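Participant: need a structure here:
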Amino acid sequence: MEFETVIYEVDNKIATITLNRPDNLNAFNAQMALDLKEVTDAAYEDSTIRCVILTGAGRGFSAGADLNEPIDTSSGPDAVEKGLLEGYKPIFMNIINMPKPVISAVNGPAAGIGFAFAMACDLTVMSEEAYLLSVFSNIGLVPDGGANWLLTKTVGYKLAYQMAIEAEKIPASRCLELGLANKVVPSEDLLTETKAWATKLAQRSPQALSQTKKIMRMADDSSYEEIFSVEAKIQNRLIGSPDNMEAVMAFFQKRPPKFQD
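Facilitator: Prediction:
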C-alpha cells in the first residue's frame, strides 16, 4: 500500500505507520488525515497484525495541524467541527478500538493534534529529545482530538488544565514521571527499541492483549461492578480457547507458546 503522506509497512506481524511530511514536521493536512484513516483501517482489519507502531519521519512526530492549509469553508459555518468529527474522529476511534496494542514512537515534537495522536495510543516510547505540547491556548483555541479527555484521564484535572492553558513543552523525562510515556530511550534507538518491544508483544496471546485493552478502555467510563461483570463474561469465553490451551500446554512443556492468527 502506497500513500502520499504516510508510509505503511508490515513485517513480522508488526505494522509500522510513519507520518511522512518531514519538511513540514509531519503537520496534518487533509490528505494526511485521509491517508491515516485508510492505513488504520487496514491495520485494524488485518488479523495477522499483532501490534502497530505510529511514528513520524524526520525530526518530529507531528507539529499538529498544518496552519498553511486554508480551512475548507465550502461545507458551511461548521466546517471545523465537521472536519474534526468526520476527518479525524474515525482515526482516533480506530486507534482506541483496535483489537491490538498501538505504540506511539515519539521523536521530537508531538504538538497540537499530534499531541493527541501520541496520547491516544495504548503505549508510548519517547526519544530523550522528544516532547509533548498542547499548543492550542497559544493561538486562542482549546485542545482537540480528544486531548482534554486523554490528558485529564492520565494526569488528573488540575495538572491537565495547567498543561493545557500554559501550553509549555512537556519533556520526555517529565512525561515518563507523569505516566504520559512508558519508556524514554536515546534518539538513535527509538525505532529499534520500539520494534523490539512490539516484537515481544506480538509473541503474546492476541486474545489476551485485545480483550485486556477492551476492558481497560471501558474502565474509564464504567464502575468497578460493571467491569467485574465484563471480566467474568470475557474470561468465561476465553477459558478453554485455543490460545488458552496452547499457553497452558507450553507452560507444562517448558517451551514458548505459538499462538495462531
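
Participant: drop to CA atoms for contacts and neighbour counts, all remaining ones
Facilitator: OK.

Participant: my guess is V52 contacts V102, does it?
Facilitator: Yes - the criterion here is Cα atoms under 8 Å, and V52 meets it with V102 at 4.7 Å.

Participant: Which of the two has more residues huddled nearby?
Facilitator: Neighbour totals were compared for V52 and V102, and V52 leads with 28 against 25 (other Cα atoms under 10 Å).

Participant: Which of the three states applies to that one?
Facilitator: Here V52 takes the strand state, with states given by DSSP: H, G, I helix; E, B strand; the rest coil.

Participant: so the closest residue to A147 other than its chain neighbours is in which element?
Facilitator: Excluding its sequence neighbours, the residue lying closest to A147 (Cα to Cα, 6 or more residues apart in numbering) is A116, at 5.0 Å. In the assignment (DSSP states H and E), A116 maps to helix 113-120.

Participant: Now do the helix or strand just after that helix: which elements does it pack against?
Facilitator: Downstream of helix 113-120, the next assigned helix or strand under DSSP H and E is strand 123-127. The helices and strands touching strand 123-127, judged by 3 or more Cα pairs under 8 Å, 6 or more residues apart in numbering; DSSP states H and E, are strand 102-106, strand 183-185, helix 190-202.

Participant: Also this sequence, please, to line up against the first:
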Amino acid sequence: MSAAADARPPIRTRREGRVLVLVNDNPGKRNAISPGLYAALAEALEAARDDDAVGAVVLTGADRYFCSGGDLALLAKRRELSPAERREKLEGLHGLVRLMRGFPKPIVAAVEGGAAGAGFSLALACDLLVAARDAVFSVAYVKVGLTPDGGVTAFLAEALPRQLVTELALTGAPVGAERLHALGVVNRVTEPGAADDEALAWAERLADGPQRAAARIKALCHGAYQGEGLPAQLDREAESMVLSQADAESAEGIAAFFDKRKADFSALR
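Facilitator: Model (predicted):
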C-alpha cells in the first residue's frame, strides 16, 4: 500500500441539507476496517449529536461497497498482544456500537455490494437499513476461525429465531438482501446503485421531523429488546409520553393536524 493510501482519512463526510453522510473510504480493500475508522466515526457522531443543524445520519461505503469487515492482515497481528490488549482493541468497535445505539438521531445504513463480519455489525447497529437488491451479507468470522463481535448476534436475534442466527454464525454463509428483507432484517430493498439515494431521501424526511420525539422513540424501540418485560417498557413509555405531551413539538404537531397543514418543527430545534 502506498504512503498516499496510508494517509487516506478513514471516512469522508459531507452534508446534504440536514443529513450528515458518513462514507467508509477504503475502496482498495472493499472498505475493510481501516486503522482509525471507529474513532473517526465516533468523533463525527459525537459532533453531530450536539449539532442542531444535523437531523439524521446516513452511513455508507465508497465505490458501491459497504464494508468487507476486519482487515485480516491487521487482525493476524492481534495474536502478539496480551488478552487485555486484545480486549482494549475490541472496544473501538464496541464503543462505537454503543454510541450508535444511544445516538439520539436516526442513522440509516445504505448497503451496496455487501457487508461482512464487523461491516455487517455496523450496518445492523444503524436504526434503519436500506440495501441494494444484489447486496450480500455474511457473519463471516467462522471462515477464518474467529467468533462474531460488534453485537451482530444480538442484532440478528432481535429479528430471527435462534436456529437461523446459529446457522448464519456457524456457517458464515452469505445471505442476500432480498431474503433479509423478507425476514425483517433489512427495511428497504432498491435496485443496484440506488441504496444511497433511497437512504438519503429517507434520512431527509426523518431529519425534518420532531427531533426530541424521534430521540425518545429510538430509546423506546431499543429498550423494548432489553428483555426487561412489559412492566419496565410500560414505565419507559409513560415517562416518554409525559415528556412529549409537554413538549412544543407535540403542540405544533397537534395544531397542524387540526389546521389541516403540514407540521413545521424547524423552529423548535
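
Participant: Out of the helices and strands packed on strand 123-127 of structure 1, which one sits most buried?
Facilitator: strand 102-106 (a mean of 28; mean count of other Cα atoms under 10 Å).

Participant: Relative to structure 2, which residues correspond to that strand?
Facilitator: Aligned by TM-score structural alignment, strand 102-106 of structure 1 corresponds to residues 107-111 of structure 2.

Participant: Mean distance of that stretch to its aligned residues in structure 1, please.
Facilitator: Aligned to structure 1 and superposed, stretch 107-111 of structure 2 gives a mean residue distance of 0.6 Å (mean Cα distance after the TM-score superposition for structure 1).

Participant: Can you name every helix or strand that the longest helix anywhere in structure 2 contacts?
Facilitator: Determined from DSSP state H, the single longest helix within structure 2 is helix 83-102. Applying 3+ Cα pairs under 8 Å, 6+ apart, one finds that helix 83-102 of structure 2 contacts helix 37-49, helix 118-125.

Participant: coming back round to it: measure how far the match of strand 102-106 of structure 1 is from the centre of its chain, please.
Facilitator: 6 Å (Cα atoms, centre = their mean, to the nearest Å).

Participant: Stretch 198-213 of structure 2 now?
Facilitator: With Cα atoms, centre = their mean, you get 15 Å for stretch 198-213 of structure 2.

Participant: Wait, a strand at A250 of structure 1?
Facilitator: No - using three-state DSSP, the assignment for A250 of structure 1 is helix, not a strand.

Participant: Could you count how many residues lie near it?
Facilitator: 14.

Participant: any idea how far L133 of structure 1 is from the residue mapped onto G172 of structure 2 from structure 1?
Facilitator: For G172 of structure 2, the aligned position in structure 1 is A167, judged by TM-score structural alignment. Separation of A167 of structure 1 from L133 of structure 1 (Cα to Cα, to the nearest Å): 6 Å.

Participant: on that earlier part again, roughly how far is the longest helix of structure 2 from the heart of the chain?
Facilitator: Distance, centroid of helix 83-102 of structure 2 to centroid of chain: 15 Å (Cα atoms, centre = their mean).

Participant: same deal with stretch 192-205 of structure 1?
Facilitator: 15 Å.

Participant: Give me the range in structure 2 that it lines up against.
Facilitator: Using TM-score structural alignment, stretch 192-205 of structure 1 pairs with 197-210 in structure 2.

Participant: Give me the contact list for that stretch.
Facilitator: 17-19, 54-58, 106-110, 129-130, 190, 249, 265-266 (Cα atoms under 8 Å, 6 or more residues apart in numbering).

Participant: picking that back up, most packed of the helices and strands packed on helix 83-102 of structure 2?
Facilitator: helix 118-125 (a mean of 26).

Participant: what's the closest non-adjacent residue to the most centrally placed residue in structure 2?
Facilitator: By Cα atoms, centre = their mean, structure 2 has its centre lying nearest to C126, at 1.8 Å. Among residues not flanking C126 of structure 2 along the chain, I107 sits closest, at 5.2 Å (Cα to Cα, 6+ apart).

Participant: In TSV: the helices and strands packed on helix 83-102 of structure 2, plus distance to D235 of structure 2.
Facilitator: Shown next, in TSV, are those (distance: least, Cα to Cα, whole Å):
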stretch	distance to D235 of structure 2
helix 37-49	26
helix 118-125	25
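
Participant: ok so, going back, confirm for me that the residue nearest to C126 of structure 2 is in contact with V57.
Facilitator: Yes - in this structure I107 of structure 2 lies within contact range of V57 using Cα under 8 Å: 4.7 Å.

Participant: Endpoint to endpoint, stretch 19-37 of structure 2 covers what distance?
Facilitator: Using Cα to Cα, the end-to-end distance of stretch 19-37 of structure 2 comes to 20 Å.

Participant: Tell me which stretches of the stretch 151-261 of structure 1 form strands.
Facilitator: Here the stretch 151-261 of structure 1 has its strands, by DSSP state E, counting those that start in this stretch, at 170-171, 183-185.

Participant: could you redo the ones you listed as CSV and give each row distance to K233 of structure 1?
Facilitator: Listed next are the strands of the stretch 151-261 of structure 1 as CSV, based on distance: least, Cα to Cα, whole Å:
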stretch, distance to K233 of structure 1
strand 170-171, 40
strand 183-185, 33
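
Participant: Looking at the ones you listed, which is nearest to E4 of structure 1?
Facilitator: Among the strands of the stretch 151-261 of structure 1, the nearest to E4 of structure 1 by Cα to Cα is strand 183-185 (29.5 Å).

Participant: Pull the residues that contact the closest one.
Facilitator: T124, V125, M126, S127, E128, A172, S173, L176, E193.

Participant: Among those residues, which one has the most neighbours?
Facilitator: Those, ranked by neighbours (other Cα under 10 Å): first place M126, 32 neighbours.

Participant: What about the nearest residue to E166 of structure 1 once chain neighbours are set aside, how many residues nearby?
Facilitator: Once flanking residues are discounted, E166 of structure 1 sits nearest to S137: 7.3 Å by Cα to Cα, 6+ apart. As a burial measure, S137 of structure 1 scores 15 neighbours (other Cα under 10 Å).

Participant: The equivalent of S137 of structure 1 over in structure 2 and P148 of structure 2, how far apart?
Facilitator: If you follow S137 of structure 1 across to structure 2 using TM-score structural alignment, you land on V142. According to Cα to Cα, V142 of structure 2 stands 8 Å off from P148 of structure 2.

Participant: and if you look at V186 of structure 2?
Facilitator: Taking Cα to Cα as the measure, V186 of structure 2 falls 19 Å from P148 of structure 2.

Participant: so what's the match of S137 of structure 1 up against?
Facilitator: P148, A169, L170, T171, G172.
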